[in-house]
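Visitor: output the structure for:
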Amino acid sequence: MASSSETVQRTNQIVGRRRWWALATVMLTMFFSSMDQTVVSTAIPTIVSKLNGLNLYSWLFSAYMMASAVTVPIYGKLSDVFGRKPFYIFGLVMFGVGSAISGLSHTMLELVIARGIQGIGAGAMMSMPRATIGDIFDPKERGRWMGVIGAVFGLSSIIGPALGGWITDSLSWRWVFYINLPFAVLALIGVIVTLPRVRAEHRVQVDWFGALLMIIGLIPILLGFTWAGTKYAWGSSQIILLFVVGVVLLVLFLLWERRAKEPVLTPTLFKSRIFTMSLILGIFMMMGMFGSMMYLPTYVQGVIGLNATNSGFLLSPMMISFIVASVISGQIMTRTGRYVRLANVSSAIIIVGFILLATLNVNTHFWSVIIYMVVLGLGIGALMPLLNVAVQNAFPYEMMGTVNSTQQFVSSLGGVIASPIFGSVLNNGFQHKLNETMPAQLNAMKSTLSSLDPQALLTAQAQHALKSKFASMGSAGQTLYNQLIHAVKVSLTTGVHHLFLVGLIFGCLTFIGTFFLPEVRLKGKEYFASSDRASGDAPIGQKPQVE
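Guide: Take a look at the predicted model:
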């Protein structure tokens, strides 16, 4: 098997027994890279406390997210030319180096820089696995295996919080980063052994200037969405300036790409209705999903009363339903070769999930929340792999990396955009209702309380400090404290209600969009056989098959 890894090929296609080892490598890479996010999230409060870095708290996520997002399309394009293998290796090495430096960090700034290095590696690990699945299976088979890949993602999301909590409590927060190293080594060995080396058919002129222009255009836009509603107001001059600069640079990037011989983002991709509609549907779906996953634990802690650890497990039932739906959806696509009706049904289930979540109130039982999340998970789990397969099926095999990475890049932007939007919706609804429901006796404290966001007001430390303050008021203090906490719960429920109404809007847009998604019957073995690049008849970067 080792000798086969040295074989030089003209395509990325993986055949024979080696493809099963390649599949195992892909699943291992996806498992530990996706688990890393949930493991780290659990340890964040401890990390911030140990390193005294509350002012840089958000950058632990932002540095990683930005570095990975801007590199995804670059990896995808280059991997179509030079093969997946070198970029897999580079990504795993960078991720491992970033993990090691993260564990050794002694200041918050060092950790933020290390997370950026991790993100550069994560960009490869986000884009390469899905492309490699395309190298192993034809589109018809791919539906089944995309469902399994979705299951790996869901399983890692279930295991991550528990593992992160155990590591932080039993060992040290540093080990949430060190634990990546053995996984990275195993994945690196698998990549070296199982993935082929690919020889470019002709000298390729890499569009480095276009890549640089894209990166410097995306950074101010990502910063704008990261800071909007938190560090600066949405309409502030700082945020507007960031968006304007970013848009101008991206317009220049698009103009440049139209002239480039080997563009990073191939403009002709967007002539395909399948590609364009899949991107739009992916953004709507990701925005709705991120809104529910990020802020529902806040409601469970603040209104239902679970502690932070137990509320983290709230997402487990949703992930289990996500896994089940992904597998079933993949099986249906493989057997029928079709996907549009399945997209209609999946998005309808998403709407039902958001409608149920929008009914949450102060008296909602925990098990009702679980059921609602399961319904939403079924819809998202069925739709997500479907969009991936539909796009891959619509283009020639030689464009697999470019198509995959562009789709994943745009979906990542949906998550980036969702976070500040949903955060603002939750905070505004909370503050407005809190002002209405605050007990009259506490008017003097309104200015103090209104400066707090829901998450801060509902932490154990904040509530203990409030309780101590009310205790000094005598016997009436406890009554006032109880009235305040009830007002907080009602206000938080209002904010969450508004949040899921916005999610419902995205769900409805997703449902409507599925009716504009063209259907091309999923290809079988002929997908690889008809590849022009495989036969050496056409250069890399040819125009895609367009509807």
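Visitor: alpha carbons only for contacts and neighbour counts from here, please
Guide: Will do.
Visitor: where's Ala343 relative to Gly288, distance?
Guide: Note on Ala343: its distance to Gly288, by Cα to Cα, to the nearest Å, is 16 Å.
Visitor: the more surrounded of these two?
Guide: Gly288 (29 against 24; other Cα atoms under 10 Å).
Visitor: start to end distance for stretch 221-238?
Guide: Counting by Cα to Cα, you get 11 Å between the two ends of stretch 221-238.
Visitor: I have a second one here; can you model it like the first so I can compare?
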Amino acid sequence: MNEISRASVGFRSERGPILIALMLTTGLVAIDATILATAVPSIVRDLGGFASFPWLFSIYLLAQAVSVPVYAKLSDTVGRKPIVLAGIGLFFLGSVLCGFAWSMPALIAFRALQGLGAGAIQPMSMTIAGDIYTVAERAKTQGYLASVWAISSVVGPTLGGLFSQFLSWRWIFFVNVPLCILAAWMLIRSFHETIEPKKHRIDYAGSALLTAGMSLLILAVLEGGQAWAWDSVWSIGAFALGALLLVAFALVERRAAEPVMPLWVLSRRLLLTTTLISLGIGAILIGLTSYVPTYLESTVGAPPLVAGLAVAALTLGWPIAASISGRFYLRIGFRSTALLGTSIAIVGTIILAATSVHPSVLFVAVSCFVVGLGMGLVATPTLIAAQSSVAWSERGVVTGTNMFARSIGSAVGVAVFGAIANAIILSSTGGAHSPAAVQGASTAVFTAVAVVAALTIVAGLAMPRLRVEDVEFGRAPAAAD
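Guide: Next up is the predicted model:
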């Protein structure tokens, strides 16, 4: 059965409503990623638990990251539609419960439920887009999906501030309710799949080992140097047990009939290099979005809104470049386009690091915009190349692995950049909150981000040279090994 009939979306008129639904579902995750930060002071005043509030972000990231591979494999088994609808349902339930949370521990638990929903929504949106659009069309489609993040980077903090100031922080969760209902309704109405009936053997053991192992490793990375010292028993134990569980996972996957994450995903050259590039993308994004606002607020006294808009320039450049990246990879190929994008991103990060000693909102905004342009020319072509190199029955796993790698890159990036910043601040004589300390720490982080961008280009150089014609007609796997 061909891929178009699997998705039952042969007519262009049917794809428009589906794309709108995908943009709306992506918006759920994108807005949630930015709306909460501005409401944290209000939440702490109401519920208490100031020492625990970082878990509102950590638990969400953890739940999202570890669930992506499981959802991705299931989507290749039972179809995309039930998985994305299940994700929307979990996100809906988590949002309602978060809105009624009575304590900080309860809110943290319900944020985990939201994260489990987000783990299905984002990769499934990109996978469905890969199913229903051709290789030549996917760049513009991914540009539309990326534009949702650009809009959300402005709308999210604004709504969070308005709800916290004039209504209640609980509305930052309740606002998801109508959005979830509308997104689910549009997908149910517009997106139809025809899946061949087939008996499947679910890889329960592999799913459990992967989830537990990655949970421990991500937890150790997120909380190392924060909740406990890097050389503490807790930290060493979490790393050791997590690594041991992943070794057991690899052994189980070699013998599983339908492994949740087939080992061939990392044995094919194209998929391995695009996964490594996605790791770098995750680290670069978290480094800039986490430290640029604090840097501007502390050094030049920029208001939070202005600081947020400066970093939003990154998410403005991204969809612009993503939407036109098709013109590049159709002419010069996926590898050359990714190398061009990485080179542009390196230039942006170097400008940011070099000018950070002379704080300026304008310089930061321009640098972030340049990095965004580069990321749009890297993330979209590499994802499309990976998706297009496999059949429908493998595309969910490949997309999920790409998104999973980005989440891991963000988690590791948070830990590494945080350790760098803390080391600079502790050695500063001006105190942890002095502009000089923050400026020094930010400069070090921006330099580290530039190094990550440079390492990412190494993975780009290792990508196989593929023609668009190869992936369009399914000949890429042999060429990409």
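Visitor: residue range for stretch 87-98 of the second structure in the first structure?
Guide: Using TM-score structural alignment, stretch 87-98 of the second structure lines up with residues 91-102 of the first structure.
Visitor: quick check, distance from that stretch to the centre of its chain.
Guide: Counting by Cα atoms, centre = their mean, to the nearest Å, stretch 91-102 of the first structure is centred 20 Å from the centre of its parent chain.
Visitor: mean deviation, that stretch versus the second structure?
Guide: Compared with the second structure after fitting, stretch 91-102 of the first structure deviates on average by 0.6 Å (mean Cα distance after the TM-score superposition for the first structure).
Visitor: give the contact list for the corresponding residue of the second structure for Met66 of the first structure.
Guide: Using TM-score structural alignment, the partner of Met66 of the first structure in the second structure is Leu62. For Leu62 of the second structure, the contacting residues are Ala112, Gly115, Ser215, Ile218, Leu219, by Cα atoms under 8 Å, 6 or more residues apart in numbering.
Visitor: surely Leu62 of the second structure forms part of a helix?
Guide: Yes - the assignment for Leu62 of the second structure by DSSP: H, G, I helix; E, B strand; the rest coil puts it in a helix.
Visitor: now do the helices in the stretch 351-481 of the second structure.
Guide: Using DSSP state H, counting those that start in this stretch, the helices assigned to the stretch 351-481 of the second structure run over residues 361-388, 392-427, 435-462, 468-472, 476-480.
Visitor: buried set for the last one?
Guide: Taking 16 or more other Cα atoms under 10 Å as the basis for neighbour counts, the residues of helix 476-480 of the second structure that come out buried are Ala476, Pro477, Ala479, Ala480.
Visitor: can you check the first one too?
Guide: Residues of helix 361-388 of the second structure classed as buried under the neighbour-count rule (16+ other Cα under 10 Å) are 361, 363-388.
Visitor: kindly report the same for the longest one.
Guide: Across helix 392-427 of the second structure, burial judged by 16+ other Cα under 10 Å covers 392-422, 424-425.
Visitor: next, count neighbours for the residue mapped onto Phe334 of the second structure from the first structure.
Guide: Aligned counterpart of Phe334 of the second structure in the first structure: Tyr339 (TM-score structural alignment). Neighbour count for Tyr339 of the first structure, taken as other Cα under 10 Å: 26.
Visitor: Tyr339 of the first structure reaches Ala390, doesn't it?
Guide: Yes - applying Cα atoms under 8 Å, one finds Tyr339 of the first structure in contact with Ala390, separated by 7.5 Å.
Visitor: which neighbours do those two share?
Guide: Looking at what touches both Tyr339 of the first structure and Ala390 (by Cα under 8 Å, 6+ apart), the common residues are Glu519.
Visitor: so Asn393 of the first structure makes contact with Glu526?
Guide: No - applying Cα under 8 Å, one finds Asn393 of the first structure not in contact with Glu526, separated by 11.3 Å.
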